[in-house]
Every structure is written in C-alpha cells, then in structure tokens.
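# sequence? don't have it. structure:
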C-alpha cells in the first residue's frame, strides 16, 4: 500500500503560475472559435455538404427588411458587412456553415418580440444564436436564415440570497455568472468546458449537462422559470422563482431543450446552490475500463454526498490534450484515467473520505497511480486535462463528434469497435472516448485532417444503430441540432415524434424558428 502522503502530491512541474494558468485557460476558451476559423476560414457550405436538405419556402432577405431591422436596432446592431457576419455563420468545430446576410443583436425582450413578429409576418426564417459553442450544428444557419444573437442581452437582473435564485438575461456568459455568484457565496449548478463563451440561454435551450450533473441534476430541475418569445412575437412569461409551483402545465419545460425551435428564451430564473467550502480533485490512472467501472461504483458509495464529478478519459483522449495543447500529464502513462471531484462544507472530513477511498482503491489494484489537488490553481490545471479535450481534438483537423448515453456496462464498448471499423481508412487519425461516467454520457470522437465522405459513411449511421441496439440515447446533452435530425428516431417513438411535430405547429405554424433542426422533415 502506498502511503497517504502519495495522494497529497500535487501537480508539480507545471510551467505556469496561478495567474498564468487562469489567464491562458480562460483566454483559450474565449478564443477557441476564432482560432478554428483562422485555421480554415472557408468551411464547406452546409447546403453543399448536405445536398439532401432543401431550403424551405421562406422569403428572401431584401433591403426593405434590413431597413426595418435598423429602425428597431440601429445600424450598429444590425450587422450586414459580410466580414462581420461570416463568424456567425460557422460553428466553431468547422462542421457546418450557413449563408446568412444579417446578424441582429437585440438588447431587450421587447426588441426580440418586434423582430420575431416582423419575421413571422414576412415569413423570414430565423436562427437564434447564443455563444455558438454547440456541437450539433444547431446554432448556425443552414441556408440564409436571419441570425438573432443574444450576445448583448447580458444583464443580471437579480439574486435572492435567501433562496439562491438568480434571474438574468439569456445572453449572460456562463463564466460571468459563475464569477458574479462566487462573490455572493453561490455557484452555478452546471459547469462546462465552454463556459468562457457559452450563454445561459443556449445552455437552457439545449438542456446542457456538464460535469456537475452528477451532483445537481439537469437544468429541468435547476431552472425554475423562463421568459421566451414565440414566433409571432408573443412574450410567454413563465419566469417563476418558486421551487414549488404546481399550477397547471409546466410550460417552461417546452423551452428547456427545444433548441430555439419553439421560442427564443430571453430570461432565465435558476436555482443556484451555495459555494462549497472545500474542493478536492483527484486525477487517477487505471489499467482497464472494468477498473474504471469498479472505481466509479466505489466512489459513489464511499464518497456519497461529497462527490460532485466523476469523469473518464482514455489514453488517446489525453494524448490529444498533452500533444496538441502542450499540457503535462501529472502521472504516468495508463490506458485509462479518471478525474474525481469532491465538494463540501468540511475540508477535513472531505479530505479524510477521499484519502480513505483512494487508499482502498489502490490496495485493491483498481487504481494504479494518482495525484490529488486542493489548491485552486492546481485544481484548475487538473481540470484542463478534461475540459480542454474538445479544443485539443480540433487541432487534429476535422472532428466527428458523438454525444451518446449508454448503459454503464456497455459505456466504452463502442470505442474499440469503432476504431476497428475505421482502421482501413487512411484519412482516420484518432478514435477516442471520454465523458461523464457518473451519468452514463460518453463523448465519442473521431478525427481526420479534413471532412471525408467515406469516413463519414463508415461512422454513420453505425454509431446510432449501435446505440439504439443497446437502448441508449443518440444525444445525451448536446441536443439534436441539425446533425442528428434524421437519427432522432433511434431514440424516440413515432408517437413521440408526432406529438413534437404537433407542438411545433401550434407554437410556430410557419416554421420560421430554427428550421431544419431537431425534428425530422
């Protein structure tokens, strides 16, 4: 048995100070979109790459339309210069690219209402857009939709320090909310690698999960209310701040996860838990996925109420971060890695539980190596090894990304199966798996130098057929967006899809809100 002092080893040899780590980490997340665009500014148009998708019967944008938008927003918030508009047309992983000619940047719900009413009257399709950090093509136009950016709707309206309920506009950046709340002794119930760029409205619209779902649950539970604008400009006020409100249908749930197809979320009321007084992070090396499963089960049983995150990476995933982003692996080379976080109110109690768990796991041989951190900058450094994976993979070139839920015993089986399937394709560079082992959410990623149709056809629909066969979900937390509309039937019955279509027709009869997304034609 290794001594307890072994587990107190922190990340040594990091070539950055606390401030440097923080700056480079945050800056990298905020700049990831522009970096990707600079690498390949001419992403193939979605209309070209996916010719089977046809433009709907929507009006063409005219100078008359532009003048109306300028009458509401002014010229400075009505972007028409192609150089300004282009960045809003492309998703950050270079997967899809639209052809919009205008970006509108409202500041208030009233402006959103006026814009949508006009677009509905004129049958102009619109694409709501937050931080544009989505991974399924849901946040950029497919053709020439009018882009409505929430980037200037970034006001924090109130924080009730008795209940912990925060009310804010949809365009607030997640990290800005986290910073604000920390000054008042609270945290956001979700945390994402893209928190330096993503908007809370986009998080709600996609029902984003992230690394804290294990502890705090999904946004369907944390979001107490929303304000949203329907396609016809009608404002739906469901901005309740009550934890319990059992009056009629819970309409807020229609907008959580609907990806802007039923209404544009403009305000959010969200319940925020108190900040933990003590946080510990352990980064562990393991020999097999079976050991990962055993360690995950043991962590939930032995750490119980203090376990806030339980993440898994395979060695190919970690290599994308260490090789492409020059981060250092703080422990030896292993086939699998886990990152565990505990957060609670009593540091000594939490530390004792974590050390006892780790000593037990190493004695049994499930964990081979590890390091623990409880100092903020070193905790942050360890989390970079997980949170910057998406950024590291993009450096390979093109990334085929799949976000699926699977039964835990089958959680990793698709990764070696897919690698074997792709082995004969010369364009294939890397196949890896990582994700939230605590809630069964795997992120499967395949990289190549550039998009390749043959490689794409080897991956799809096989990945979805495999997931369906195991009774999993084809989307765990990223949504359906544009990329998965024709695969949603693998996880939803015909009766469910018919009801979704009925709701869409009721709330958006002309179909102007984020067309070509979520629902199959």
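That came through fine. Everything numeric in this text was worked out from a predicted model, so none of it was measured.

# every contact and neighbour count from this point should use C-alpha atoms.
Fine.

# tell me how far the longest helix belonging to the chain lies from the chain's centre.
Ranked by residue count under DSSP state H, the longest helix found in the chain is helix 18-39. For helix 18-39, the distance between its averaged C-alpha position and the chain's averaged C-alpha position is 17 Å (C-alpha atoms, centre = their mean, to the nearest Å).

# helices and strands around it, which ones?
Using 3 or more C-alpha pairs under 8 Å, 6 or more residues apart in numbering; DSSP states H and E as the contact definition, the elements that helix 18-39 packs against are helix 376-387.

# elements contacting the helix it packs on?
Using 3+ C-alpha pairs under 8 Å, 6+ apart as the contact criterion, the secondary-structure elements in contact with helix 376-387 are helix 18-39, strand 278-286, helix 315-325.

# what residues sit buried inside that helix?
Of the residues in helix 376-387, those buried by neighbour count under the rule 16 or more other C-alpha atoms under 10 Å are 377, 378, 379, 380, 381, 382, 383, 384, 385, 386, 387.

# what's the spacing between residue 134 and residue 276?
Using C-alpha to C-alpha, to the nearest Å, residue 134 is found at 29 Å from residue 276.

# neighbour-wise, which of the two wins?
A direct count of neighbours by other C-alpha atoms under 10 Å for residue 134 and residue 276 places residue 134 higher, at 23 against 16.

# one more structure, for comparison:
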C-alpha cells in the first residue's frame, strides 16, 4: 500500500529459478521477496488438499505430503529452490504434467495482494465451486503482473505405491517421437513422465559430473519414461516390444536404480555450467518441431557456441 501511494515500482521475487527474467529488477525498484512466507497452513489427509504460504519450497512441500501418503502434482529440476508461489505465478509444468495435468486444474484457491495493497482472498479448499467467476485463473501464469500470490490451496494426488523407470536409447529424435506415441498408446494412464535428452547432453553429464551413461556406444537421443510399478508387467512388455521393433531402440527397465538414472536428466543444466556461461530457453513448441530448434541453432551459431543441446519434457 505504501509503494502504491508513493508510486514506487515493486518486483516480486521467489526462488529466482525462472528463465525469463521476471524476478530481475530493471530500474530503481523495490524487491519484494516471499522467502520468509514459508509456513504450511493446513493439510487435509482425507482430500489431499494442501494450503500453504507462497514462499514454501517445492521439494519441502513434496517431502511433507509424502509423509502423509501424497505427492505434489508438479515436479521440477529446480524443486530444491523454487517456491510454490512462483510455480503458480508462472503456471509451471514439469515432469508430472503428463499424468496430473497443469496447475490450472490442481490449484483450488489463492490469496493475492493486489497493486494497491488490498488482499484478494480466494483461498478456498473446495474441489468444486460454482459461485461466480473463477478469479484465481487470472493470477495463474500472470507472473506477478496483476498481484503477488501470498498463499496457495492445491490438490495433491495419492502417492503411487512404487514406480518403475525405462531408459531407452533412440537413433534419432523422430524415433523418440515414435516411441512416445507408442508408449502413450500401450501404457495409458500408468505413464507419469516422458523426458528426452540428446547425445551431447549425455556426453557432458558423463564428462563433468562423472555419471555413468548406461547406453554408452548406442548414440542418438535418449528417452526416459516413468510408470507405476503396480503394472510392472505391462511396462516390461512394452520395453521388450520396443527393443525388438523397427524403432531400433536399446534400453532397459529398472526400479532400484531409479534415482541414479533420473539424475542423468535432472543434472544436465549443472553439467552445462562447467563449459562456460549457459543461455537456457524454456520454450513451448509443437512436439514434432521441438528438436528443429536445436539443429537450426547449431547451424546458425556454428563454432561461436561451444555446445548447443536439447532436452526437456515431451509430455508437456
């Protein structure tokens, strides 16, 4: 309210993990951090509805609800530092979007402070609310331009009893797309994530982080899929059929090495920083056009760029 009356610019900041500069002040602005607004207000063990302040770190929230038998509906590589308020303000997708959908469907309510300092209380914990306009949708993805999110009510799904992971090597990106299409058709709702990373990503992860590439010597792009272990037989059958099909895949199914394999995908950004300054672009494209951007950028930059790599969420 003071800033509004004095006509002072305010820049909200959460975990500073965004890639579009939304939390970076440009002029002489006041930074408003949500870091100390990190309290869990309530959690309903029956409905799985979590109400918390906007400064709660995503990873901490996931650890909390996991103890209650639930999981957060989103998972990001920056989960150790990003704030739930920033996740909502940017409508973050991430690794679990394929299974649980976007935050527009799982966020039930918001508390928002508007530019004039007034508080908009839409912090409902009802899954269905037909009373008037759904105002919270204006603030999901608004990136702080309409107000500062201070509290969130979010629906958490049940934690799977166990998960399994398939790690596949594909000779080209078109083959990755074919694998993804077949995977969705055969696995259906048990598929919770589908990630890809190109061969250059794997080389850098091996070189700088000393992580072992289980597909060394097979080349091409890699695909990582995650599914519920309750239907392990279905996932196993899928991997077997893929390995002997015309797609030319090489890979394996694994549950006990789950975290080690997933680290290959999550630590790509860390590996890139060892080779110099990194320009990262978190963009949305039609999935069939996704890798064209990488090949075009490599051609344009030539030797002026040490590495141009591609990786990301195909399910998003």
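Structure's in. What do you need? A quick note: this is a predicted structure, and the numbers were derived from the prediction, not measured.

# just name the most buried of the helices and strands packed on helix 376-387 of the first structure.
Using mean count of other C-alpha atoms under 10 Å, the stretch among these with the greatest mean number of neighbours is strand 278-286 (a mean of 23).

# circling back to that earlier point, in the second structure, what range does the longest helix of the first structure match?
Per TM-score structural alignment, helix 18-39 of the first structure has no counterpart in the second structure.

# C-terminal to that helix, what's the next element?
From helix 18-39 of the first structure onward toward the C-terminus, using DSSP states H and E, the following helix or strand is helix 46-49.

# list the buried residues of the helix or strand that that next one is followed by.
Following helix 46-49 of the first structure in sequence order, the next helix or strand is helix 63-73 (DSSP H and E). Buried residues in helix 63-73 of the first structure, defined by neighbour count with 16+ other C-alpha under 10 Å: 66, 69, 70, 72, 73.

# the closest residue to the third one other than its chain neighbours: neighbour count?
Beyond its immediate neighbours in the sequence, the residue positioned closest to residue 70 of the first structure (C-alpha to C-alpha, 6 or more residues apart in numbering) is residue 78, lying 6.0 Å away. Here the number of neighbours of residue 78 of the first structure (other C-alpha under 10 Å) works out to 21.

# I figured residue 78 of the first structure hits residue 104, correct?
Yes: between residue 78 of the first structure and residue 104 a contact is recorded at 4.9 Å, counting by C-alpha atoms under 8 Å.

# quick one: common contacting residues for the two?
Listed contacts common to residue 78 of the first structure and residue 104 are residue 69; contacts here mean C-alpha atoms under 8 Å, 6 or more residues apart in numbering.

# what helix or strand is the counterpart of residue 296 of the first structure in the second structure located in?
With TM-score structural alignment defining the correspondence, residue 296 of the first structure maps onto residue 180 in the second structure. For residue 180 of the second structure, the element it lies in under DSSP H and E is helix 173-187.

# list the buried residues for that helix?
If you call a residue buried by 16+ other C-alpha under 10 Å, then helix 173-187 of the second structure has these buried ones: 173, 175, 176, 177, 179, 180, 183, 187.

# re earlier: what about the nearest residue to the match of residue 296 of the first structure once chain neighbours are set aside, how many neighbours?
Leaving aside its sequence neighbours, residue 180 of the second structure sits nearest to residue 194 (C-alpha to C-alpha, 6+ apart; 7.4 Å). For residue 194 of the second structure, the number of neighbouring residues by other C-alpha under 10 Å comes to 25.

# what's the match for residue 131 of the second structure in the first structure?
Under the alignment (TM-score structural alignment), residue 131 of the second structure pairs with residue 247 of the first structure.

# Three-state assignment for its match, please.
Of the three states, residue 247 of the first structure takes coil according to DSSP: H, G, I helix; E, B strand; the rest coil.

# cool, and the one 10 residues further on?
State at residue 257 of the first structure, reduced to three classes by three-state DSSP: coil.

# so what's the residue count around the equivalent of it over in the second structure?
Aligning on TM-score structural alignment places residue 257 of the first structure opposite residue 141 in the second structure. As a burial measure, the neighbour count of residue 141 of the second structure was computed by other C-alpha under 10 Å and equals 17.

# do the same with the one 4 residues further on
Residue 145 of the second structure is surrounded by 14 other residues when neighbours are defined as other C-alpha under 10 Å.

# relative to residue 23 of the second structure, how far out is it?
11 Å.

# ok, residue 172 of the second structure next?
Using C-alpha to C-alpha, residue 172 of the second structure is found at 37 Å from residue 23 of the second structure.

# compare those two (neighbour count), which wins?
Neighbours per residue, other C-alpha under 10 Å: of residue 172 of the second structure and residue 23, the larger number sits with residue 23, 21 against 17.

# need the counterpart of the more buried one in the first structure.
If you follow residue 23 of the second structure across to the first structure using TM-score structural alignment, you land on residue 139.

# now residue 252 of the second structure
Under the alignment (TM-score structural alignment), residue 252 of the second structure pairs with residue 371 in the first structure.

# got it, and residue 118 of the second structure?
For residue 118 of the second structure, the aligned residue in the first structure is residue 234 (criterion: TM-score structural alignment).

# do the same with residue 228 of the second structure
Looks like residue 228 of the second structure aligns to residue 343 there (TM-score structural alignment).

# which elements pack onto the helix or strand encompassing its match?
Counting by DSSP H and E, the element that carries residue 343 of the first structure is strand 336-344. Using 3+ C-alpha pairs under 8 Å, 6+ apart as the contact criterion, the secondary-structure elements in contact with strand 336-344 of the first structure are strand 278-286, helix 289-303, strand 307-314, helix 347-363.

# distance of residue 494 of the first structure relative to residue 465 of the first structure?
As defined by C-alpha to C-alpha, residue 494 of the first structure lies at a distance of 17 Å from residue 465 of the first structure.
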